[in-house]
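Engineer: Quick one, structure for this:
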Amino acid sequence: MLAAGSGNGFGTTAWWGFSPALDLQAACLETSVEGLKASQEGIPSLNILLVGSIDGRHILKTMSQARRWPRRKINFYVLENNLETIGRQLLFLSLALEPSEKRGLQGKSEMFLELMGNTLLRSQTAAYLQEKAKLFIRYVTDLEFQRADLPTVDMSALKFKERDHLEGIFQFWRSPDPQAFQIKQLWDLRLRQYLGTRYDARRGVCDWDLTMKLQERGAQVINLREFFHWRDTGVAFDVREAAYDIPNKTLASGRLLRHKEEPMPARGYWGDIATGPFITFGIETEESSLLKTINGVPSKSAHEIALHNVTALLYELCYNTRYVPSASLEEKSSDSNFQDGSGDHNKPDVSSGPPATEDVRVYFLPLNCLSELHHKEKYQKLFNVVFFSCSMVHFLKPNLNQLSAPRATLIVEQTNFLPDLRKEQMAEFSSRAARLATEAGFVTVEATGKTFSFFQLGDQEAGEAQSETPASSAAPGP
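Structural biologist: The predicted model follows:
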């Protein structure tokens, strides 16, 4: 649905989302617990299908804030179009769920952003990635070990050839050879292809894209210094004054290129060089003090807001209480109910071990399987929330209503933060997404034109879909 190639800023492999992280329990339009299926333990289950969520941001936020809601089992079903994205989500989940005594909150937050959005890593982060890659190789070759070591994740639905391919990806991550992925040269090549004759004026192009497009569309906190630094180098989060000089191999992916009329496999950087990873965690926050302006200019950068937000999510995930930054102690010290990680009577037990996620499961589904999913009985009428990224809306077909629970919520990511698109192209995308949703039996709940469009499965359509489902579509199977 979105044309993507090496000559535009979107690329062919998305490494981060183009919208802020959502708490999908808050986004679910059907809020009654009675409307949810019960798990084997008798606890209501919220089943969420993520089509192209890319970076696991919605999983992290929903999982971290789960205890703000009545207790439910939350099952995420992750469907992507490339295995490198699945590998990265496994990496982020594994990092987020590490015990606090093994890795401190600050170090974990910084490493999360570094791995997610930087082309270059510090040496200790690169060493961590190699260590995790070795563990992940065992995960995909021994599912029993994986379930015992990281029970929150279920990889059993992946095909054997997909797990074999994942093993190859993790072996590449584990390789210590920095020349295996020459990201500086690859990044510059992408920039030159993208900008063409504008390459020497790239700072001016960057200024225009930021002020006239991204900031006008809701990303006012991103400043030119951090945006141009990312556009020029691929490093978005230089969280420490340290050397960022080791390629982030998680940003490598493969393509078939034509050489002398023959297809040749090649590994390179085919991702975004126009928007950046700031949108996912860096433009919205619950901490209003971070959004203050001074003479009309935001006082905090997207980098600072993203670090706060990731820290807050990991803190809440680990300690089951909301995070308040230590910088806000002075103004909030009169509030006896506030909690933070540095010293009051509500300070949590820092020796609590790994975060408690017994009510959360993340199931990785086979690549691009949405067109076949409704043929499996266990997925029929299962999903209470369905999310589509803007890059995978073309998978939104009428058979989605056979997968959706009564009054299910459909969330479609819009293209607001793609600076290559003109306003009329954005409007055309929004209209097409709304038409696809309507054809699947959903009705518009929130008008399009914002970061997300919300739809809900109509009662009448849901009933018709149930009665018209052919018996052949209820065939048993995993």
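Engineer: Only C-alpha atoms from now on, for both contacts and neighbour counts.
Structural biologist: Noted.
Engineer: Output the contacting helices and strands for the helix or strand harbouring residue 76.
Structural biologist: Element membership for residue 76 (DSSP states H and E) is strand 73-79. On a contact count with 3 or more C-alpha pairs under 8 Å, 6 or more residues apart in numbering; DSSP states H and E, strand 73-79 meets strand 44-51, strand 360-364.
Engineer: here's the other one to compare against:
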Amino acid sequence: MTATGTGQGFGSVTWWGFSPALDLQMNSLTSMENLHVSEDHAIPELNLLLVGCGDSRHLLKTICQAHRWPKRKLNFYVIENNLEVLGRHLLFLALALERPEQMGLQEKSELFLELLGNSLVRSQTAAYLQEKANLFIRYVTDMDFQQCSLPALDLSALKFKERDQLEAIFKFWRNPDRHIFPMEQLWNSRSRQYLGSRYDSRRGAFDWDLSMKLHDRGASTIGHQEYYHWRESGVAFEIREGIYDVPNKSLASGRLLRHKGEEVPVRGYWGDISTGPYIAFGIETEETSLLKTVNGQRTKTVQDISHYNVTAMFHELVAQKLYLAAQGLAEATLCQITEVEEEEERVTLQEPEEVPRCPGGANQRKGECRSSESNKGGPDFLCPKYVKIHFLPLNSMTELHRKTKYQNLFNRVYFSYSMVHHLKPELKLLSAPRATLIVELAKFMVDVSKDQIQSFADQVTELAKDASFLPFRPPPEIQKDSFMGFQLRDKQ
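Structural biologist: Model (predicted):
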């Protein structure tokens, strides 16, 4: 069987991003004073449209760091081109909002990275995925239950057919049979097809991709051994000691392949096998000590940096304050959180001054939106205040501007590299005055040359101009940027 695109390293399904996680409230020219004020909460509303993120990195970072900015209601609208990717958004959102008494910070960050970037996971992680799959099946078949259990999420815009397909995806996730998704075989098959005659000398090919492309473009935190191991096996993060031998079924997707002149549906792994899941959280950090070098060698690995960043992000979500690295990182496990810090998190969650009303339950203290024997029907997860995440139908960008409720709505719009073809002139009809447009560039795409990176940036500039968006500033050397930013011209 053959399929167009599967011979390329980045594949046809975007399981993780090819740019660092962004706080979408940072570095924008959008006038915050002109935001629409919510009638329900009497605070400004910031409406964000995310097109093809692939993972939940921008969404989660923006939510977790919301305490750093003036109080605003955040409305996220998520569009993907693949239902399996949408299912992973739900998985990561549920994991991030697990209650502290249900899951500790360390375990949460480890599970997140494992599910994000590993082809093979531990049996404990596979059990968590199966457990959540059962819950998600009920979410897509019982909307009232979903609103009571996870009120931050809104699935009402999805089509009935898409909900049925999501149900089938989650049923596959919960299947305990390891052999229905032979990940090791699928990974090896993709690698052989991608490398072709270079497969027998693949270590040299890996070294070229890492040293001459990823390192040269700014991802110097990725070490050789980590990158080689991921290219060989698909396992990127091994933070916890254990046996990584269970296929990560959340990385399975279906596509039509041509066989004997006919198209047949085939489930397989059609994602990235060349860049890796390290870019999202592993190449930038606010903790500069993690970027130190000694005698030209880095003191911390890309796994350490990713783990720290994810841990810090989830800590901010719960504690509503910055996460400070523990003293003595060289001697202790990176990102270890002490019992005192865990207790501080619980205290912060129970502060009484913020009292949200959660659907399905009575007024509760901040963070206590949960189901219990005394509050049946209440939310099972944390309830971040003033946050709503809407999942929109697949590829709905072509029709969105025809619906009145979305016109002149979005203050921020994000397009991934893989979805930039949806950046059409109609975008200006969806954008609020002085809206911000952010487009992911091809900087860390291993299969894309420097000339192609520049050509793509030029193409993006033209597409944005056709939609009445102008660059924030004259573009510098595009090779150094992961994103391009634009602002909507004042409407006449």
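Engineer: circling back: roughly how far out does the helix or strand just after the strand holding residue 76 of structure 1 sit from the chain middle?
Structural biologist: Using DSSP H and E, the helix or strand that directly follows strand 73-79 of structure 1 along the chain is helix 83-96. With C-alpha atoms, centre = their mean, to the nearest Å as the basis, helix 83-96 of structure 1 stands 10 Å off its chain's centre.
Engineer: Identify the residues contacting helix 83-96 of structure 1?
Structural biologist: Contact with helix 83-96 of structure 1 is made by 15, 54-56, 60, 80, 108, 112, 132, 150, 162, 165-166, 169-170, 250, 252-253, 314, 364, 367, as judged by C-alpha atoms under 8 Å, 6 or more residues apart in numbering.
Engineer: ok so, going back, most tightly surrounded among the helices and strands packed on strand 73-79 of structure 1?
Structural biologist: strand 44-51 (a mean of 23; mean count of other C-alpha atoms under 10 Å).
Engineer: surely residue 444 of structure 2 meets residue 217?
Structural biologist: Yes: in this structure, residue 444 of structure 2 is within contact of residue 217 by C-alpha atoms under 8 Å, at 7.0 Å.
Engineer: Which one, of the helices and strands packed on strand 73-79 of structure 1, ends up nearest to residue 405 of structure 1?
Structural biologist: strand 44-51 (9.1 Å; C-alpha to C-alpha).
Engineer: all helices of the stretch 151-300 of structure 1, in order?
Structural biologist: Under the criterion DSSP state H, counting those that start in this stretch, the stretch 151-300 of structure 1 contains helices at 160-174, 183-195, 202-209, 224-233, 278-282.
Engineer: Save these as JSON lines, and put in distance to residue 267 of structure 1 too.
Structural biologist: Listed next are those as JSON lines, based on distance: least, C-alpha to C-alpha, whole Å:
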{"stretch": "helix 160-174", "distance to residue 267 of structure 1": "11"}
{"stretch": "helix 183-195", "distance to residue 267 of structure 1": "10"}
{"stretch": "helix 202-209", "distance to residue 267 of structure 1": "26"}
{"stretch": "helix 224-233", "distance to residue 267 of structure 1": "19"}
{"stretch": "helix 278-282", "distance to residue 267 of structure 1": "25"}
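Engineer: So for residue 23 of structure 1, which of these sits nearest?
Structural biologist: helix 278-282 (12.3 Å).
Engineer: ok, back up a step: dump the helices of the stretch 151-300 of structure 1 to TSV, plus distance to residue 327 of structure 1 and mean neighbour count.
Structural biologist: TSV is the format used below for the helices of the stretch 151-300 of structure 1 (distance: least, C-alpha to C-alpha, whole Å; neighbours: other C-alpha atoms under 10 Å):
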stretch	distance to residue 327 of structure 1	mean neighbour count
helix 160-174	37	18
helix 183-195	36	18
helix 202-209	31	16
helix 224-233	22	19
helix 278-282	18	24
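Engineer: Perfect, that will be all.
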